[in-house]
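Visitor: only the shape, not the letters, is given here:
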C-alpha cells in the first residue's frame, strides 16, 4: 500500500511538473529546487526525485551532480540538430503510417485541422499548440513503431518551449494550417511518398522559422539589456 501510494504521488508530481515545463510556466534553464517542489506538491523528497529522474529521461530536465536539477535549455545549434533528426525520423514515421491510417484516423485528423483553423481564427495559440501536437502524433501512432514514436516524442519535448513561443506568430500559424491541410490530403490518399515528403517539408519550414524567431528574440533581449537602450 505504501509503495503504491508513493508511486501515485510521484506520478502526480511528474504530471504537474511536465505540464509546467511544456506550458512555459517553468522556463528553460530554471533551477528546480527539490525542497521547494516537495512543499509545493505536498510530497516528500523521494517522489520529487523520482519525478525529476523521469523528466530527465524525457529530455525535459537536466540533473547536474552537486548543483541540482534544471529545466532543459538548448542553444540554436542544438535546436537545429534536434530538428534535423525530427525531419528524418518523422518522414520515416509518416511513410510507415500512410498505408495503416484508418477511416477513424482520417476523421480525427479532419477534426483536428478544423480545430486548428478555429483556434487560429480566434488566436487561441495555447489550444493551437495542443491540436498541432495531437495531429502529428495521430499520424505517427499509425506507423506501429513504438520505439520510433518514443524517440520522436522525446525530440518534441526538447523543443516544446521554443515551439510554443513560435506558435504565437500569426503568420506562421496561418502558414502551418495550410501545410496541415496538404498533409491531410496526402493522408487521405494513403500515399507514403507524398506524406513523407510533406511532413519533412513542414518540419523544415518550422525549423527555419523557429531559428529566425529565436534570433529575433535574442536581439530584442540584447537591446533591452544594453545600457544605451
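Guide: Yes, it's here. Just so we're clear, the structure is a prediction, and the values are computed from it rather than from any experiment.

Visitor: please make it C-alpha for all contacts and neighbour counts, starting now.
Guide: Fine.

Visitor: can you show me the helices along this protein?
Guide: For the chain, the helices defined by DSSP state H cover 2-22, 34-41, 45-58, 76-97, 103-122, 125-141, 146-167, 170-189, 192-225.

Visitor: let's bring in a second one:
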C-alpha cells in the first residue's frame, strides 16, 4: 500500500521513541509563598535579581505564573520591578523599619479600640488557637511559619474592627517588618518568646478592655524588633 504523504504545514507526528514533556501545574500562590519565605528569612538577600526564566525552571511552571507571583510580591513591597532592568528583592533599612513600626502603632491600637467591645467569642477562640499554633512552630524553630501565624493573628484582630481600606496597608507592614526582623538572626527574639508575647493582648481582649488591649498591642509592636534602635543608629551613620 502506498504511504500517505505529509502535506506542507501539516504537523509531523512525534516519533514513538520521543519523550513526552511533563508539565507541572504550579499555581502562582505556591510560588508567592516559596519566594516570600526565601525573602523573609534572608535566603534571597536584599537587592538580589529575580530572573523569571530561572524561577520558571525552579518551579517547573510557565513564566506567566512566575510573573503573576512577582506582581503579588511587588504589591506586598517585598520585590520591586524596574522596567526592562528586571525584578529585584526590595531593601528595608532600620530607618524604614522604624516608620513601619509607627504605622502599625497608629493602626492596630485604633483597630483594637473599635473591635474589642463586643468581640465575638469565636474570634477570641481563633486568636488563642493562633497563639498555640505559634508555640508549636516555635518548638520546631520554624521562623517562617511563625511569621505567617503572627500575620494571621494580627489580621484576625484587625479585621474585627471592620476597616477594610486599611488592611492592605497593615499587611504590607507585616511583610516588610518580618523580613527586617527575621532576615537577620541577630534581630530575632527566641521563637517561644516571639509566640508568648501575644498572650497579653488576648488576655486584655477577653476582659473586654479595649484600652488595655490597645496598650498591649502598642507595647507588642514597639518592642517587635530586637535591637532596632542600634540598627537605626547604624543606618543613619
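Guide: Received it, and whenever you're ready, just let me know what you need. These numbers come from a predicted model, not from an experiment.

Visitor: TM-score for these two?
Guide: Put the two chains on top of each other and the TM-score (TM-score structural alignment, normalised by the length of structure 1) is 0.76; 208 aligned residues with a CA RMSD of 3.0 Å.

Visitor: just tell me which of the helices of structure 1 ends up closest to residue 66 of structure 1.
Guide: Closest to residue 66 of structure 1 of the helices of structure 1 is helix 34-41 (CA to CA; 12.8 Å).

Visitor: ok, average deviation of the closest one from structure 2?
Guide: Superposed on structure 2, helix 34-41 of structure 1 shows a mean distance of 1.7 Å to its aligned residues (mean CA distance after the TM-score superposition for structure 1).

Visitor: so where is that helix in structure 2?
Guide: Residue correspondence for helix 34-41 of structure 1 in structure 2, counting by TM-score structural alignment: residues 52-59.

Visitor: list the buried ones in that stretch?
Guide: 52, 55-56, 59 (16 or more other CA atoms under 10 Å).

Visitor: mind checking how far the residue nearest the centre of structure 2 is from residue 31 of structure 2?
Guide: Nearest to the mean C-alpha position of structure 2, counting by CA atoms, centre = their mean, stands residue 175 at 4.5 Å. Distance of residue 175 of structure 2 to residue 31 of structure 2, computed by CA to CA, to the nearest Å: 16 Å.

Visitor: same question for residue 139 of structure 2.
Guide: The value you get for residue 139 of structure 2 to residue 31 of structure 2, if CA to CA is used, is 26 Å.

Visitor: before we move on, the earlier item: for residue 65 of structure 1, which of the helices of structure 1 is the nearest?
Guide: Per CA to CA, nearest to residue 65 of structure 1 of the helices of structure 1: helix 45-58, 12.7 Å.

Visitor: and the closest one, how far out from the chain's middle?
Guide: Mean-position distance between helix 45-58 of structure 1 and its chain equals 19 Å (CA atoms, centre = their mean, to the nearest Å).

Visitor: that one to helix 146-167, inter-axis angle?
Guide: 90 degrees (axes from the mean of the first three to the mean of the last three CA atoms, to 10 degrees).

Visitor: from the contact counts, what lies against helix 45-58 of structure 1?
Guide: helix 2-22, helix 34-41, strand 61-64 (3 or more CA pairs under 8 Å, 6 or more residues apart in numbering; DSSP states H and E).

Visitor: out of the ones you listed, deepest packed?
Guide: Across those, averaging neighbours per residue (mean count of other CA atoms under 10 Å) puts strand 61-64 on top, at a mean of 18.

Visitor: what lies in contact with stretch 57-65 of structure 1?
Guide: 18, 21, 52, 55-56, 69-72, 154-155, 157-158 (CA atoms under 8 Å, 6 or more residues apart in numbering).

Visitor: go again with 6 Å.
Guide: 55-56, 69-72, 154, 158 (CA atoms under 6 Å, 6 or more residues apart in numbering).

Visitor: quote the end-to-end distance of it.
Guide: 16 Å.

Visitor: residues in structure 2 aligned with that stretch?
Guide: Under TM-score structural alignment, the match for stretch 57-65 of structure 1 is residues 75-83.
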